[in-house]
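Chemist: next one to model:
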Amino acid sequence: MNIVKLFHLNALVVLFFIFSTLFFRWADIPSSFFLLDFFAKSFVVMTLLFSFYLYKRFSPAKILVSIVLVIYSCGWLYLAKTESITLFNYAVGGVNSNSMYPTLRIGDYLVYKKKGKNEKVKRGNIVSTTVVNQSGNGFVDIDKRVAGVPDDFIFVCDYDVFINSVSFYDNHKELANCLHVEKFKLSENSYYLLGDNKFSSYDSRFFGSIELLNIDYLIVYKVAPNSEVTYF
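Modeler: The predicted structure is shown next:
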């Protein structure tokens, strides 16, 4: 195969993956598990048909065509799965703690959507951010629920938290028995994050409120080990 044909081969393959990427973004495919599942299957079929076309056009160099397709396919899938922040504004991750139990369970897979620069978050959203870890010598990524929003009044009684006098957790102790108490009002662009599992969550009770600009992602949905999908 001469240089011109090699250039044409690479150009066709690049255009194929650019088109796939643009369509992936335009249709906002990761926002729906069913769209994502359909796209994954369709992408395999489209790649096979495209491969057949290339084999016909560049028949003397089938091995080279195969190598080029494999390299580009692996690179595209790697970017789609691990570098989706840059290309698609989405990311995929797994649950590795019980801090959001029973909403999120170990073994669940989560789809994260990158929060827009000026995008607000709402009470009840499950978001992702990075905070200083409990030992204070590093950082940790956490997924928590937005419990308090700007101008809310927060009252902390040991492990229990009251938002505007309403308990975040279903069961709470008598206020007269509090050993540790905090009272404050959330300032503008400050959010109070809590885990659904009251006694097993490292959250705003420990590190305080989080600024909006430090919230990185919103969790769109989860996929359980049995393939059950739950949207948030």
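
Chemist: rest of the way, CA atoms for contacts and neighbours
Modeler: Noted.

Chemist: name the SS class of the residue sitting nearest the centre point of the chain, please.
Modeler: Among the residues of the chain, the one closest to the centroid is residue 112, at 1.6 Å (C-alpha atoms, centre = their mean). State at residue 112, reduced to three classes by DSSP: H, G, I helix; E, B strand; the rest coil: strand.

Chemist: list the contacts for the nearest residue to it once chain neighbours are set aside?
Modeler: Nearest residue to residue 112, sequence neighbours excluded (C-alpha to C-alpha, 6 or more residues apart in numbering): residue 219, at 4.5 Å. Applying C-alpha atoms under 8 Å, 6 or more residues apart in numbering to residue 219 gives the contacts 110, 111, 112, 113, 125, 126, 127, 128, 232.

Chemist: quick one: residue 219 from residue 69, how far?
Modeler: The spacing between residue 219 and residue 69, counted by C-alpha to C-alpha, to the nearest Å, is 33 Å.

Chemist: swap in residue 131?
Modeler: Applying C-alpha to C-alpha to residue 131 and residue 69 gives a distance of 41 Å.

Chemist: contact partners of the helix or strand harbouring residue 72?
Modeler: Residue 72 belongs to helix 62-82 when elements are defined using DSSP states H and E. Here helix 62-82 makes contact (C-alpha under 8 Å, 6+ apart) with 9-10, 13-14, 17, 51, 54-55, 58, 87-88, 91-92.

Chemist: residues near the closest residue in space to residue 160 that isn't next to it in sequence, how many?
Modeler: Using C-alpha to C-alpha, 6+ apart and skipping residues adjacent in sequence, the residue nearest residue 160 is residue 172, 6.0 Å away. Using other C-alpha atoms under 10 Å, residue 172 has 15 neighbouring residues.

Chemist: name the SS class of residue 172, please.
Modeler: When classified by three-state DSSP, residue 172 comes out as coil.

Chemist: so it sits right up against residue 162, yeah?
Modeler: No. At 9.5 Å, residue 172 does not count as touching residue 162 under the criterion of C-alpha atoms under 8 Å.

Chemist: for the comparison step, fold the sequence that follows:
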Amino acid sequence: MTNPSTADMDTPEARTDGISPRRAWRAALLSLVASGLGQLYNGQWQKGLLFFGGEVALGLGFFVVFNSFAGMLLNVVSLIALNVYALIDAAIVARRGREYRLAPYNRWWVYLLAALISLGAGQGVQLSLNAYGYESYKASSGSMIPTLLVGDRFMVEMLADGDPVRRGDVVIFYEQRSDKHFVKRVVGLPGETVSMTERRVFADGKSLDEPYLNTPVSNGVPVRDNMAPVRLGTDQYFLLGDNRDHSYDSRWLGPIRRADILGRALYVYWPGKPVAGSRFDRLGREIR
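Modeler: Predicted coordinates:
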């Protein structure tokens, strides 16, 4: 009998005739590392490629579905289900197959290369989402109560330079002097004159309807409740917090440039702990 070289061996248990039984636990472990890797270990490289392709497709699908909580949740559940199915399938096939003749691709370095490709594809999708699609943020203060509670994690649609910003949008912006990101609501648009009288906000002399406010009654604090007219430039927006008594906003920061507005808040994907009630009452709530 001829003895194969050690390079032909997939595992220490590989027999000298080139036949090596598949181990269910190894197939499952490889599937945890990368979807489809367990199938490659079992000699089903076509099926493994399908699982890998499905994972990449669902990852790219985030660009389409992240604008709604339901779409995001469905995509995440589908991705988890695909990976669980790949793991179970790999373990069952390995358990049923008593003997397996090693293929040319049953090498440790091939498995490592496949795992690195899978990891790279996942990181690429994640970086693309962050750069051109969506980012998640956490509300660190109560300035937007009741729209956002302290600890709320919410999804933000990143805006391109030409994307419109509308009155009423809850946006993330970067404040250069403090080197911090803030979340506030747009109340004044470019070219408008914004003023405040006893907490009521006026844009070009017209009182705004603001049902989202936390405390709609004046508390007599002049700086917070009253403001002389401010004329906005052609690229400036006036932003205020919904919790006006506890918000550091355009009343102190001044108008915000469009270039500093980074994204629009969409929905709460993981609520912070509320003062009363269940946090899951607000799970998936749209930010309006």
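
Chemist: TM-score for these two?
Modeler: Superposed pair, TM-score by TM-score structural alignment, normalised by the length of the first structure: 0.73. Supporting alignment: 219 aligned residues with a C-alpha RMSD of 4.0 Å.

Chemist: what ranges do the strands span in the second structure?
Modeler: Under the criterion DSSP state E, the second structure carries strands at the ranges 134-138, 153-158, 170-175, 180-188, 193-197, 200-203, 206-207, 227-231, 236-240, 256-257, 261-270.

Chemist: among those, which comes closest to residue 144 of the second structure?
Modeler: With distances scored as C-alpha to C-alpha, the stretch of these nearest to residue 144 of the second structure is strand 180-188 (6.9 Å).

Chemist: how close does the equivalent of the residue nearest to residue 112 of the first structure over in the second structure sit to residue 109 of the second structure?
Modeler: Counting by TM-score structural alignment, residue 219 of the first structure lines up with residue 265 in the second structure. According to C-alpha to C-alpha, residue 265 of the second structure and residue 109 of the second structure sit 44 Å apart.

Chemist: next: residue 262 of the second structure.
Modeler: Separation of residue 262 of the second structure from residue 109 of the second structure (C-alpha to C-alpha): 43 Å.

Chemist: of the contacts of helix 62-82 of the first structure, select the buried ones using a PyMOL command.
Modeler: Selection command for PyMOL covering only the buried members of the contacts of helix 62-82 of the first structure, criterion 16 or more other C-alpha atoms under 10 Å:
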select buried, resi 9+13+51+54+55+58+87+88+91+92
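
Chemist: please name the nearest non-neighbouring residue to residue 129 of the first structure.
Modeler: Going by C-alpha to C-alpha, 6+ apart, residue 129 of the first structure has residue 215 as its nearest residue, at 4.9 Å.

Chemist: burial count for that neighbour?
Modeler: When neighbours are defined as other C-alpha under 10 Å, residue 215 of the first structure has 19 of them.

Chemist: report the contact partners of it.
Modeler: Neighbouring residues of residue 215 of the first structure by C-alpha under 8 Å, 6+ apart: 115, 127, 128, 129, 130.

Chemist: counterpart of the residue nearest to residue 160 of the first structure over in the second structure?
Modeler: Using TM-score structural alignment, residue 172 of the first structure pairs with residue 218 in the second structure.

Chemist: OK, contacts around that match?
Modeler: Residue 218 of the second structure neighbours (C-alpha under 8 Å, 6+ apart): 198, 199, 225.

Chemist: quick one: which of the residues you listed has the most company?
Modeler: Neighbour counts for the contacts of residue 218 of the second structure, by other C-alpha under 10 Å, peak at residue 199, which reaches 22 neighbours.

Chemist: settle this for me: that residue is touching residue 213, isn't it.
Modeler: No. Look at residue 199 of the second structure against residue 213 with C-alpha under 8 Å: they stay out of range, at 10.2 Å.

Chemist: gap between the residue nearest to residue 129 of the first structure and residue 145 of the first structure?
Modeler: Going from residue 215 of the first structure to residue 145 of the first structure by C-alpha to C-alpha gives 11 Å.

Chemist: contact partners for the nearest residue to residue 222 of the first structure once chain neighbours are set aside?
Modeler: Leaving aside its sequence neighbours, residue 222 of the first structure sits nearest to residue 110 (C-alpha to C-alpha, 6+ apart; 4.4 Å). Contacts for residue 110 of the first structure (C-alpha under 8 Å, 6+ apart) come out as 92, 93, 94, 95, 219, 220, 221, 222, 223.

Chemist: whatever residue of the second structure lines up with the second one: what's it in contact with?
Modeler: Under the alignment (TM-score structural alignment), residue 93 of the first structure pairs with residue 137 in the second structure. Residue 137 of the second structure makes contact with 153, 154, 155, 156, according to C-alpha under 8 Å, 6+ apart.

Chemist: and residue 89 of the second structure, by the same measure?
Modeler: Shown in contact with residue 89 of the second structure (C-alpha under 8 Å, 6+ apart): residue 39.

Chemist: the more surrounded of residue 262 and residue 109 of the second structure?
Modeler: Under the criterion of other C-alpha under 10 Å, the comparison of residue 262 of the second structure against residue 109 puts residue 262 first, with 17 against 10.

Chemist: so residue 146 of the first structure sits against residue 124, correct?
Modeler: Yes. In this structure, residue 146 of the first structure is within contact of residue 124 by C-alpha under 8 Å, at 5.1 Å.

Chemist: can you measure across stretch 125-145 of the second structure, start residue to end residue?
Modeler: Terminal-residue distance, stretch 125-145 of the second structure (C-alpha to C-alpha): 33 Å.

Chemist: count of neighbours near residue 161 of the first structure?
Modeler: Counted with other C-alpha under 10 Å, residues neighbouring residue 161 of the first structure total 23.

Chemist: quick check: it vs residue 178 of the first structure, distance?
Modeler: Distance of residue 161 of the first structure to residue 178 of the first structure, given as C-alpha to C-alpha: 11 Å.

Chemist: and the gap between the closest residue to residue 90 of the first structure other than its chain neighbours and residue 126 of the first structure?
Modeler: Of all residues beyond its chain neighbours, the one nearest residue 90 of the first structure is residue 113 (4.5 Å), with distances taken as C-alpha to C-alpha, 6+ apart. Computed with C-alpha to C-alpha, the distance linking residue 113 of the first structure and residue 126 of the first structure is 11 Å.

Chemist: I am finished for the moment; much appreciated.
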